[in-house]
Structures are given as structure tokens and as C-alpha cells.
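A.B. asks: Fold the stuff below for me.
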Amino acid sequence: MRPTWSADWIYNGVTVAHEQPQPLAELTPTAQLPWFRRLAARVLGRGLTRLKAQHGESWHLGHAQGYEAGRQVLVIRDWRPDEAGVPGQDDNLFDDWRLPLSAELKKRFKADVAQRLPAEAQPSPAQWKLIFSDTPSTCVVAGAGAGKSTSLVLRILLLRQYLGYELDAMTVVTFTRESRKDFIKRLVQVFALWQLDLQPAVARDLVRTFHSRILPLVRSLPGFSRVCAFEALGNQMPAGREAEADSNPFDLRLNDAQRLQLNQCYSQLLAQSPRFAEIVANLRHEALQLKPLDPDHPDVQKRVQVTQLAAQRDEELCDVIEDLWFAAGAWPIKGIEPCRETIQIRGSRFHVHGRLEGTDTWVVLGFDPAESAQYQRPGAKLAVRAEWAVKRTLLQAFCDKPLIWLDNYAMAQRLAASLAGDAVAGPGFEYKVKGELAAAPLLDAFVGAANFIENLGLEVNPAVAAMSFPTGDPDALFFEALALYWRALEAHLLDQSPPVMTYNRMFALFGENNPENLQLLPDALLRPLAHLMIDEFQDVSPQIVSWLRASLREIRRRGPMMHTGRQAQHASLMCVGDDWQSIYGWRGSSPKYFMEFTKTFPSPANTRVMLVDNYRCQQQVIDAAEHLVKGTPAIAGKKARASGPAAELPGAPVRVFERDEPALAQTLIEHYQRGESVMMLYRKGSDKRLMDAHLQPVLQAETQLPAAQRRLRQLTYHSAKGLQADAVFMLGDCQYLTSSPFKNQVYRQAGLGKAGDTQPFDTAQRDEIQRLAYVAVTRAIRHCYWYVEPANGEAAPTSRASCQVDGRQPFFEDLRGH
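C.D. replies: Next up is the predicted model:
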């Protein structure tokens, strides 16, 4: 019987064979290899065997020339090449070529645009420079409201209709679902003006996200034709259309399908790794303990005076709380032994509800926020919530024993499921990494930290190994656990059927560390990356930059043979962005690559275009916004001017007030009643809920209108990017009041920040809050109102964006303190 020949993989230097007719004793023993290489060898081999993946070229060579010939065909690597650089070597990512744009062709295109587009849509001289750029690389600095989208659409039209370039040789990259949808709509409309029927499906294939472009590359690898992205679990598109799926790279939320995989991996690792189980137990103990409070804290000083009174009512209070928990089905909890032991607080006795089994840690039940805030004990003067707050404060200040305070029923249920060993329950507690704004479920915290590390182009385990923490810092345990968990998770995901892989792993497989993998791709998969136009490039991450550079280098390496018989030749890159609008550094993006564009993407020739016309905002809004970012590192020579209809708008300074929700609502309603579009921007969800109570008249009016006619938008500062309104109301300052030891360390590892800066991430974030304020202000067409919290005197001026407001300038009206 003729044998079946399957492809062997060499992954991280390890040959991974399946269905092999003979043992491979000559291979390097996997035990001598680093963990990820052993992991990759094991899981990829298992996955390929399970999927019965075959590689046609290997089969034919093996059948014709023997086993050894067949097994050498396919090589997949995940390592960094160590070739030495050669002085004078051409490091350009592009051939030395120019777009064939003759003077006659330019004249004809301009005439057609003048005839078909309305007068207000005619390109400016700077926009024509963008459209007609003929160099391999082009950097377009486009401030807020610069009209970049129409210019990019005309660029595509020029390439397709006037130069004959095939659309499958181009990709336009947008970052968000809404921007992609808007760009596709505009592209179809403009093509129609030239009597070109651009089918929506073709337009969707042209306008993509980075994530939808990487997926087909991975699926071309043997054994991974059905691979799913972890980030897309639970949101799968119909078969064959997954590559069209929109993905928001800044969406951190996890769904049930993703949590199921995370929890299953956690349960398996907990059973297999004693060290992981030990760390998790220590982290749980650390995370659940009631955090101490300084006895000199004002809240303590206020409540310590009623210590004796609180102790007298404590046993009855415990009974009331316990009854509520019992009625809710949340008590007793398996794994917690009920008991009423006592604690001495300043000579008075207080009670606990139980003890964590197998430990000396006491447990106290809290007052669930879902219960009525007015609930009282019979005959009591204070509500139960207030009585319980007094007890909590006293325990925080004066209890010297380990104590778990269960704040609510849901927290207790998660803990109970975890203690009971429920396979899909997860750890059951939250952990707060130093520098993060809030605690998160442990596995969510793992995913967030790992994504940040990988977005910086680093591998999790080497990055963790290079970190250091003070003795006794629980973050050291957190990151040790992360290293164990992340390698187990990648193996677990690949072991699914079909296999699952994170987008970061996909980009890493085809990044600069692994150029050999790109060489395996057919021309048809690389061709769409030949002529790239990327919007919002200031938000790109180091991981994406590595993939782009590797892809462009591979396209150049293949040379003219890749483009035989086609009009589109060579490769080009056009990046459009605004470093002043880079606001996703907390996720791992950096404006560095846009600001250092010619260094990042070396080219024989480069064009820089400055789009300084702002077609959205009146001039005083522009001036105020630019003043807010004047102290941040930026591309030199930027100064926007109101243009088109915006230049005719009457000026009005940006008005800054102390925070006053009723006053904000009153002014917003006045603008709304004048028929203007209004936008309320907030930093926290609680601020929106607070404002909803003040905006009821407008909210009720909006519900009566069709969606297209609604004039109120309530958005976070970040999500407002790309939008506009006649009047913008900003609630809350842009602040960076923390410090992230772990992010500072990995920032240095990634080479970000200035040399010698020991806190480069913190420095970048202080710059970013100024840029976030710039983005918010430039949403306004006519009016902008900013309501900020009073300065407490503790924060450095660079930690609050409003500290850049200068009331002496005509474009600001600082009414704080009036």
C-alpha cells in the first residue's frame, strides 16, 4: 500500500512530524530546548496530525525522491535570525521606482475631478500632493478635520482607473468598524461618479483591518486552514467570510466563549502545576484581604469615636446581614466554615461570619449594593449600609489578622465556584496590578498584561524573565503565574478543533523575527499588501510595524516575478495620521513610528505631506486644542487653519469651568433647543449615569426621533475620535495620576522612550493625556465647554491636561473660581 506523506514542520528549530514512517532519532532532544520551542513542537505536531494536514509539494517530492526530500519542503520558524549587518548594505524596504504619473495624466485627472465633484469637495494643493505622490513611501500628517478620507479615495481611483492597477494589489487599512464602514460607502459613491460599478463586496475586500489581513496568511499554513482567532470566538462570521470580520483592536472585553477557554485552561493548569496552584492561592489570599487603612485617615478619625457604640450593635448587625445573604441563596459558602469568632478593636469586640477552610483567614460578609440603601434594623437610627461602613473602616484601620471582606453576592459565588473546583469557574477573585486603574478578574488581568507585552513586539515569557520587583511585591507572583498560564493557554488554544490562535501570535509568526514564514506564502496572499494605505497610523503598535516591515521586505525580495502580467508593480506605502491624536498608548501603540516614519520604513525616496487645512472647527477651537499639546513631542511645523465653511464661522473661546453637572446640563439643553448637534464626552461610566438624570428632557426628545435625526451623542473621550458636533461638552479632566512599574519595564525592553528614562511609559502617558484633551476639543465645530474637577494640589501639573489651559490666551475663557 502506498504510504501517506504529510508535511513536517520545523518550528523554533524543532522538526514536528506526523504520520512518519520512521523515527527521527537524529533530532535535537526537545528537553534541551526553551519551553516555547518544546511547546510549539508538541502542539503543532499534535494539531497537524489530528487535522491530517498534508502538503502537496511534500507529497510529490516524497513520492518521487524519497522521504528525506519530502520532509525538507516546508519550514515554519519562530526565531530571530542572527545574521550580522553588512556596512553599506541596502536596507530599503522598497525598490527605487516612481509611480508613472505624467503631466498629461495629472491634468486629465484634475479636470475629471473638477467636473464630477462639487466645488466644496475639490482637493487643496496639499491634498493633490497626497493624491499624486509618486515615491515608494509617503507620510501624510493630517490634523483633525483635514479631509484625508476623500483624498485617499481619489488616490485609489487614480491607481485603478488611470494607471490600471488591480484592486487586489491594494489594501486600505482602517482601525475601527465605523471608520471602515464610512470609507467603503464613500469609495463606492465616488467610483459611481466615474460610472464605475464598485461592488460592495469588492470594496469590503479592499478596505480592511490589520486583523482581517493576517488571518488568511495563517490559514494558508498546512494544518491551519480552519484556524480561528481567539478574539473572534463567539462572534464567528459565516464560513468563508471570516476575513471580512471587523475587529476593534482597542476592545478589551471578553465574551463567554473566550472565558470558557480561559477557564478550562486555568482548571487544567491548576491540576497539573503545583507551583501555579501555590501562586494562585497566594494571589487569592492577597487579593481578597481587606486592604489596610491608615489610622490617621480622616474617615478613621471620624468613625473611631463610635467604636464602642458600633461594637454594642455588631452581633445584631451580623444577624441582619447573614439573613440577607441566606435569603439571597449566597450563604453558607462551600469552602468557608461558618463561625462567629470575635476581633478586638481598641478594647471592643466585633464579630466575623466565618473562616476560609484550611487557613487562619477570617471572612466577613458585606452589604450587597443591590439591597435597598434605606434598609434598617428595627429601631436603628442609621441604615444597615452606613452601620456596615463604620465597621469596615474600623477593621481596615485596626485589625491585624488576615481578613476577607466579601462585598457582594456575585463575588461570593465566584469564590465559591473556584473553591469547589468548578472547571469553568475560573479563579473567582480579582487582582489589581500596580499602576492599573482598577482590579480585574485574575484571568482578565492575565490577558490584559499579555496583550500589552505582545503589542510591544515582545514575547511574554522572556519579557517576564527580564522584569524585577521589590522583595515581597505580589506583582512578582502575578507575572510568574502569567508566564506559566500564557504558555499553557497557547497550547490549549492550539489543541482545540479547529485550532485557535491569538491575533498577536499570528502577527508574530509573520513578523521580522520569522522572515522564513513569509517566504512560504503564495504571491496571491502577499499581493494585497503591495500597495498599502494606512489611516490613523499614529495608533499602530510595534507588533504591527514588525509585520508590515517584514511583509514589505519579502515583497521586494521576490522581485518582478511576483508582478508578472500585471499593471501594479513593486510596492508602496502611504501612512496617514496625526501624532497629536495618538491616544492608545495604554494598549501598546506608539506615535514613535509615525514621527520617525523615514527611519521606520527606509525608502530610496519619500514624500511628506502636511494637511494643515481644518474643514471642521472654527479657528479658536483649533488654537485652544493645539495649545493643550504644545509641550508634547510632535512633528515639527504643524499649525492648522480653519478652511472652507469652517473659516467663516464666528469665533468663540473654549470655556473651562469647575465641575458642575447641573450647569453643564442647562447649557447643553440650550444648544440642543437651538437645533444644534451636541456631544457630551465623559471619562467614566458613572459620569454618564449621573448626567442622564440631568438630561431627561433631551433624552426623551431623542427617543421620539429616527436615528438619522438625533442630535445628542454621549461618548467616552476615546470613542469620540473621528466624530464631530456643533457643541461639545467635556465632563472630567484628562489625568494620569498613577505609575505602572511593569509597563515601564517592558517599555524599556521594547526600546520605547528616551534613553535614561526609568519610567518611559509613565512619561508617554503624561503626554497622552494632553493629546486626549486635544482629540476631545477638536470634536467641536462651533463651541466647546470643559468642566473639570478642582485641582487637589497633590498632582503634578503634567498629570492633568487642564493645567495647560491659559486664561490669558484669547482662545480660552477660564471661568474656574468664578
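A.B. asks: Please make it C-alpha for all contacts and neighbour counts, starting now.
C.D. replies: Fine.
A.B. asks: what are the ranges of the strands in the stretch 601-750 of the chain?
C.D. replies: Here the stretch 601-750 of the chain has its strands, by DSSP state E, counting those that start in this stretch, at 606-611, 613-614, 641-642, 654-658, 678-682, 712-716, 725-731.
A.B. asks: Report all helices and strands that the third one contacts.
C.D. replies: Translated: strand 641-642. Applying 3 or more CA pairs under 8 Å, 6 or more residues apart in numbering; DSSP states H and E, we find strand 641-642 packed against strand 613-614, helix 619-628.
A.B. asks: What about residue 673, how many residues nearby?
C.D. replies: Residue 673 is flanked by 11 other residues according to other CA atoms under 10 Å.
A.B. asks: And for the one 5 residues further on?
C.D. replies: A count of nearby residues for residue 678, using other CA under 10 Å, gives 24.
A.B. asks: Please identify the buried residues of stretch 740-758?
C.D. replies: By 16 or more other CA atoms under 10 Å, the buried positions in stretch 740-758 come out as 740, 741, 742, 743, 744, 745, 746, 747, 748, 749, 752, 753.
A.B. asks: I'd like the structure of this one too, to check against the first:
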Amino acid sequence: MNQPPEAPFELDELPFHLRLAAQALGAGLDFLQARHDGSWEAGRRSGLKEALTGTAKVEPQLQQVKLILGHPDAVHHRPGKEESLFGHERIPVTGEARASMRADCEKVLGRNAQPTGEQWKVILSMSPATLMTGGAGTGKTRTLLFRALMLHRYLGIPLDQIQILTFSREARMDLAAELQELFGLFGVVLTNDACLRIVKTPRSCLLSQVQALPELASVIPFEVFGCSPADNVSLSDGRPFEAALGTQQRDEMARCLNHLYRGNKRFSELYIALWSASLKLPHLEVDDEEVVKRAPMGWKLSEFDEELSDAVERLWCSAKAWPLDGITAQRKSFMLRGRSYNTHGYIPQLRMHVVLGFDRSEGPSLKRGPMAQMELYKEVAVKRTLLQAYFPETLIHLDSYQDAIHLAEALRNLAKAAPVFSYALKGDTSPVPLLDSFNTTAALLDSLGLEVASVASKTNFLPGDSDALYVELLGVYWQALERHLLGLSSPVIPYGRLFAMFGGSHSTGIRHIPNEVIGQCRHLLIDGAEDQTVPVASWVRAVISEIRRREMQRPVNRGLCSSLTIAGDASQWVFGSYGASPRLITDFDDLFPCPVPPTRSVLSESFRSAQPIIEAGYNLVQSLGTGSVRAPKAVARLAQDSQRVQMIGDEPHELQSVCDAAAAKGHKVLILIDSEIDKAWVGAAVGDRIRNDRAQGGKGIRVREFHKAKALEADVVVMVGDPSAGVSSWYRNQLYKLAGFSIGGDAMPGDTVSHGEALRLAHVAVTRARLRCYWFPNRGVDAGRTASVLGGLLPGLFEDRR
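C.D. replies: Model prediction:
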């Protein structure tokens, strides 16, 4: 037997000359990519031997492993939380029901008036959650009514389990009439009262739930407190986004205010400080355009200021408006940029200086003296501008004898009665009475889903900003007002508080509502979802969740299902500045989680406007990032003679010509206005024509505000005015950030909402037109931030004739 060759020497064991030769030979073998057979065989045998040795050592260890019996280490497992608002049941829309409804629609409506495929998708949806979107004129409301018809007429769901919610009282009345007409076509006869029980606003639906509780049966919403319209059914709808106060509301607010003013020292101090801020002459920066223009004249008038002060004071004394109680009548000289100017008095209680101005009742041609080159009222205005820019202390500039008398009276009664005054938050167009302002701001906070009392602690202001006083005052006052209203013979509660009680995230009030009342919302259909508020969305979630919770408690609930159908268009979201939010549409999946995939349908055919009108309206909103991704297409029957939107100047005869041309063709005209100035301009231009039309019982011309244009349409639409994005407001931006409007980290969400609203108002106005649209935009207040400027109007869609 051949013996294995002897193992080779280690390289380090060889003599130097042999080690050198071995290294050279090894390098050569590597270079030639060859091998030395003996060395390779020796390495192979060595590797096998090591492998066998290792296996032998492992086997005994494997035999020592013990079998471990029993449960592994304890882990605490918890059940998950069911997040879905709906069960797994689908709405049982059978093939027979589908065929029957389609056949009846063809027989009743005719082949050319059938719902489109996109509409049928919504009408026959089997999912508990259905979302329908579409541009203006695509038939969203009509489809929603067909959906209600399918649920009742073809699936046998009782009418007392179907609730349709719409935006306003006017929309409710119109929708109820349409429901009655449609159901009648299919053999379902409904009375007007029955329709109004099916069609409600969120407010009236909530109120019916609240008043079903014995302890709240007589509750009155503050928004309609003291109102007594003939139509009591509609009283509960309130006036969404209309915060005007009635006499009884104002009386109770004033009574609460004075009680708090006399009994709460901190409140009275804040109130007087805010009153002082409202009296203070508004400050102007030294580089303001008005200051730069008037300053040269003002510096020259310095040498005549004593004479000017005497002349003005003589007028006030002649009018018996000077001196006044509470104001120390004494001259004091101040140096402004090295020049001397005089004040007329000082108010110790407010620590404010007083300068008398020029009352408008005096003749405009008066001068301070025969040598004066400028009228007195102009010199007073120049001095006022300098004081606004350079006066170092707090100053009141009295420009009216009547206002001065009211000021003296308020000072005289300051210890026992709260002064009545107006205030303007930064960004507001003009001051309004404080109680009206409080009511409007509280309504905005309620709509945004914010607690009025706690907002002050979540906002911040620059030092000296009087808006900080306003916010703190409102928080204290509104808590006192709600307590005061609850103490009346019939409890009065603001709608914001009612929504918080029955729809808030921590509210349990909805659990006490009787089954027959909350069951009316088992199948909920919401129209105009883009202009509902945050509390409405929370309340809808609470209602659906409560219905499901009750069904889960029943031993047998087979066949009982609930559904939600939402219709809206984020491009027509026009009440964002009042606190409305399109999140019912944009956050549909998050708000209404459903185990069954929801049905979504985008209506893409417009049955109202001609294509040029549709494209022009879409051009205004396509940059906003909400709403339809493309403009709807006009159906074939609307391919009539049409034209681009006509941009016209400020000439009244142009409006007269438009109305004459429309009347000659028998067309209806809708005039939309943006402000009271626009209303007066329209009245001067075509007021007689409108009044004559009314006297003859016609409605050939209607005039409405831009914000009230939705749900209207006409052959010809005339837009008078230019919706404005307004002025930036630090306070409102903070509120909208708190309410969750800061999409993408937007630092000024309030300004963003106002910007978009201006464009959407114009979009809605344009898309009310069937054939023609004319726009008189020159009456816009803010030429830099109006819809016609912000919209980037395409010449191919808008023809500028100004």
C-alpha cells in the first residue's frame, strides 16, 4: 500500500535560500494559473480530517439538549379597537330592484332624461359609505334624491329612517319641493310636512334630537332667540353664517355685559382698556404713502398751529361741544421732529390727550384766517396725519361733535355702566359694535370647532396689540353669557354648544336620544357637503357611531344596516372665511372608516352651462388644488351659441344694454353683487327696470349676493364687483391653524382660505350661467387681491372689453 507523502515543511522552517526559491516557484505557479498536485492533495486530506474531528465533538453536545415543556414567556395580548363606523353588511340592492328602478325611470322620464352611468353608480351603490363629487351643474342634488327614492321605493326602507341634510333654510325648502315632485312621479305621494321631516339642515336635525330629551324639550338656540317668523318649521334651521343680532338677543347680551362689568374687576379693567384702544387715533408708519405726501405741508403749518388750534376750538365752542365733562380743557405743546404742535385737552381717567378735529356739519370753505392758503378742514387733515405718524403718546382725535358728547357721557357713567363702542379686529374692513363683533367671532370659533373660552390661552400677540385684550375679554364674557342664557325661563343655548354636547369627541349626550329619533338618521344623505362645519362633521360621526353601537347591543340585528351618502364639490367651498370646511369630502375615508370599500363617483357631465362658460369657471379655481381635476363636459344639447365671459367697465349703460338684450330674447337674468356699493350701482343702473318687472309679477331679473349664488341659475349672469381676499389677519391665521387648516405646514391658513374663497366665489358665479356671463369687476375694493387679478384669466376664455 502506498504511504501518504510526508507533510510539507512550513515556509518559515526552510533555510533562507530554499524559502526564497519556494516563494519564486509559488509566484510562478500563480502566474501560470497552475497547481502543485502534492500540496493540493495534502490540503484536501487535512480538511477532511478536521471535519470528521469537529463532528465527533458536536454529537455529544447534541445529546445533552433537554426538551423544554410548557408555555413560553408570558406576553399580555389585548383586543384591538373597532374603528369602523359601519358594519360589514352591504345595502341589499338586488338585481330585481336594479332592473325595476331602471325600467321605471325609462318609462317615467323618457330615454333622454335618464341618469348617467356615473349617477347610477351612486343611486345603486351597495356600500354603506358613498361619496359623490362633481362640478357645477352635474346633477349632484338630483342624484341624491334618486338615491333616496331607491332606498324607499325599491328597497322598502321606511321614510322615517331616511334623512336628507342640506345647507340652508332656502335650500331646504327648494329640496323638499324637488323631493315631493320626484317621488310623486314614481307613485309616492308626500305632503309638504312629510318632505320637511325628511329634508332638514344639520341644525334643525340636531335640534329635533336635543328637544327629544325631556330636560331640553324647551331649549331655544341662541341664533334664533327672539325671532318669530311665520314659518315656524324653518325657525330651527337658523341662519348659518349670518350673525346679525335681533333686539332680544342684543338686550340679553347687554344685560349680561353690564352685570359682568360691575361685578368682575378684571373684566372691567380689560373692557376700559379695549375701549381706550378703540378711541385711540390709529397709528401710521412714517413711510406710509399718506404721510409722505402730507408731511411737507404739515411741517410748514407748524408755525401756524396756534392759530389753527384757536380756529378749530372756536367752532367747537360755538357748537356747545367744548369744553366737555371728564375732559380737562387745556393746551399742551408737543415737539414733533423739532416743530411745535398743540393738543386741546386731556382725559385723566384714560390718560389720553385730545385734539379737536373738523366736524362735517361746518362749511367746507372755512379758513383759519384771511391769510390762510388752504381750507380749514384740509389743514386739520394734514395735522391729523402728522399726529398719526409722529405723536409720542396716546391721543384721541375728535372729528364729530356728536361723538364727543357720547364720549363725555360714557366718561360720566364709567363707574356704573359699560361704554358702548365699536371695534375692528386687525384685518376687518371697518369697526362694528362690540357685542355684534363678539357674536360674530364666537360664531366663527364655533364653526371652526374651537372652544370660545379657551382660545385666549392658545393664541399670542405682539406687545401692545389690542386684539389680545379683545380675545381675553371674549373668553370671559362668552362663559358668562352662556350661564346667563341658561338661567332664562326657557333655556337658551348657542348652536355651537349644542353640537359640542351631542357631537364632541368626549360627549356622551347622544347616548340619551331615543331610538325613534336617532333612527331617523339611519340612512343619511348630505348635500352641499363642502360648506358644512367641523362640528357638523363630528356630529355626523357621532350619530352613525351611536346607531351602530345600539345595533351591536341587540340580540338580532340581521338586515339592519345604515348608510351615508355625501355629495359636494370642493371647488364650490365659499364659506371658508365663516368657518366652513370641505373635510366631509377631502377627509372622507378618515372621517367615515368602513370595512366595505366605499363607492366613489365623479360626475363629469354638466347639464347647465355651455362649454365656454364651464371652462372659464374652471380656469378660476384650477390653481387651488381642491375640487375636480378637470372641468366637466357640457352635454350635447348645451352646444348652443355661446361666447367667452365678457369683462366690462364701470358704465351703467352697458348693464342696461345687457338687460335689454336678455329681455328681447326672453332670457332670465341673475345679477350677483359683492358689496352694498355694488348694490347701489345696480339700483341706479337698472333699479326701475327691476321694480317694473316685479310689479308685473315677473322674475326676469334677480339680484343676489355672491355668497348666495349657489343653487341658482339663469340664462344670463351678470357679476358686479370683484370678490376680494381681504387683508391679512394675524388673529384669524392663528384660529385657522388651531382648527387644523395648516395643510402642508401653511403658516397663514386664514389668508389661504380667504384667497381661495375669492376665486371660488367668482367660479360659482360664472357657472350659474347657462348661455352668457358678463363681469363688471372694477368695483373691487382691493385691486391687488381680488378674483379677477388672482385668477390668471386666460384670454381665450375671458374677453376684456374695459
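A.B. asks: Drop the TM-score for these two in here.
C.D. replies: Here the TM-score for the pair of chains, by TM-score structural alignment, normalised by the length of structure 2, is 0.81; 716 aligned residues with a CA RMSD of 3.6 Å.
A.B. asks: Dump the helices and strands packed on strand 641-642 of structure 1 to JSON lines, plus distance to residue 408 of structure 1.
C.D. replies: Formatted as JSON lines, those follow (distance: least, CA to CA, whole Å):
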{"stretch": "strand 613-614", "distance to residue 408 of structure 1": "51"}
{"stretch": "helix 619-628", "distance to residue 408 of structure 1": "42"}
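A.B. asks: Distance to residue 264 of structure 1 and mean neighbour count added to these, as JSON lines?
C.D. replies: Formatted as JSON lines, these follow (distance: least, CA to CA, whole Å; neighbours: other CA atoms under 10 Å):
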{"stretch": "strand 613-614", "distance to residue 264 of structure 1": "52", "mean neighbour count": "24"}
{"stretch": "helix 619-628", "distance to residue 264 of structure 1": "47", "mean neighbour count": "23"}
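A.B. asks: Compare those and give me the one nearest residue 459 of structure 1.
C.D. replies: Closest approach to residue 459 of structure 1 among these is made by helix 619-628 (35.9 Å; CA to CA).
A.B. asks: which position in structure 2 aligns with residue 467 of structure 1?
C.D. replies: Per TM-score structural alignment, the equivalent position to residue 467 of structure 1 in structure 2 is residue 459.
A.B. asks: okay, and stretch 48-65 of structure 1 goes to which residues in structure 2?
C.D. replies: Stretch 48-65 of structure 1 covers no residues of structure 2 once aligned (TM-score structural alignment).
A.B. asks: how distant is that stretch from the center of its chain?
C.D. replies: Taking CA atoms, centre = their mean, to the nearest Å, one finds stretch 48-65 of structure 1 lying 39 Å from the centre of the chain it belongs to.
A.B. asks: just stretch 269-281 of structure 1 next, same as before
C.D. replies: 29 Å.
A.B. asks: In that stretch, which residues are buried?
C.D. replies: Residues 269, 270, 276, 277, 279, 280 are the ones in stretch 269-281 of structure 1 that count as buried (16+ other CA under 10 Å).
A.B. asks: quick one: which of the residues you listed sit in helices?
C.D. replies: Among the buried residues of stretch 269-281 of structure 1, the ones falling in helices (DSSP state H) are 269, 270, 276, 277, 279, 280.
A.B. asks: could you redo those as JSON lines and give each row distance to residue 162 of structure 1?
C.D. replies: Shown next, in JSON lines, are those (distance: CA to CA, whole Å):
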{"residue": "269", "distance to residue 162 of structure 1": "59"}
{"residue": "270", "distance to residue 162 of structure 1": "62"}
{"residue": "276", "distance to residue 162 of structure 1": "62"}
{"residue": "277", "distance to residue 162 of structure 1": "64"}
{"residue": "279", "distance to residue 162 of structure 1": "64"}
{"residue": "280", "distance to residue 162 of structure 1": "63"}
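A.B. asks: And residue 272 of structure 1? What does it align with in structure 2?
C.D. replies: Under the alignment (TM-score structural alignment), residue 272 of structure 1 pairs with residue 263 of structure 2.
A.B. asks: how far away is that match from residue 189 of structure 2?
C.D. replies: 60 Å (CA to CA, to the nearest Å).
A.B. asks: picking that back up, can you tell me which of the buried residues of stretch 269-281 of structure 1 is nearest residue 561 of structure 1?
C.D. replies: Taking CA to CA as the measure, residue 561 of structure 1 sits nearest to residue 269 out of the buried residues of stretch 269-281 of structure 1, at 49.0 Å.
A.B. asks: What residues in structure 1 pair up with stretch 50-62 of structure 2?
C.D. replies: By TM-score structural alignment, stretch 50-62 of structure 2 lines up with nothing in structure 1.
A.B. asks: Quick one: residues contacting the residue most central in space within structure 1.
C.D. replies: Closest to where the C-alpha atoms of structure 1 average out (CA atoms, centre = their mean) is residue 250, at 2.9 Å. Contact analysis of residue 250 of structure 1 by CA atoms under 8 Å, 6 or more residues apart in numbering lists 584, 587.
A.B. asks: and it, what pairs with it in structure 2?
C.D. replies: In structure 2, residue 250 of structure 1 lines up with residue 241, judged by TM-score structural alignment.
A.B. asks: mind checking the SS state of its match?
C.D. replies: Following DSSP: H, G, I helix; E, B strand; the rest coil, residue 241 of structure 2 is assigned to coil.
A.B. asks: how about the helices in the stretch 451-600 of structure 2?
C.D. replies: For the stretch 451-600 of structure 2, the helices defined by DSSP state H, counting those that start in this stretch occupy 466-486, 495-503, 515-518, 534-553, 583-586, 588-591.
A.B. asks: Report all helices and strands that the fourth one contacts.
C.D. replies: Helices and strands touching helix 534-553 of structure 2, by 3+ CA pairs under 8 Å, 6+ apart, are helix 434-448, helix 495-503, helix 583-586.
A.B. asks: next one: that helix to chain centre, how far?
C.D. replies: 23 Å.
A.B. asks: That one vs structure 1 - mean distance after superposition?
C.D. replies: Here helix 534-553 of structure 2, set against structure 1 after superposition, deviates by a mean of 1.4 Å using mean CA distance after the TM-score superposition for structure 1.
A.B. asks: Give me the angle between that helix and helix 495-503.
C.D. replies: On the basis of axes from the mean of the first three to the mean of the last three CA atoms, to 10 degrees, helix 534-553 of structure 2 is oriented at 20 degrees to helix 495-503.
A.B. asks: Please consider this matter closed, and thank you.
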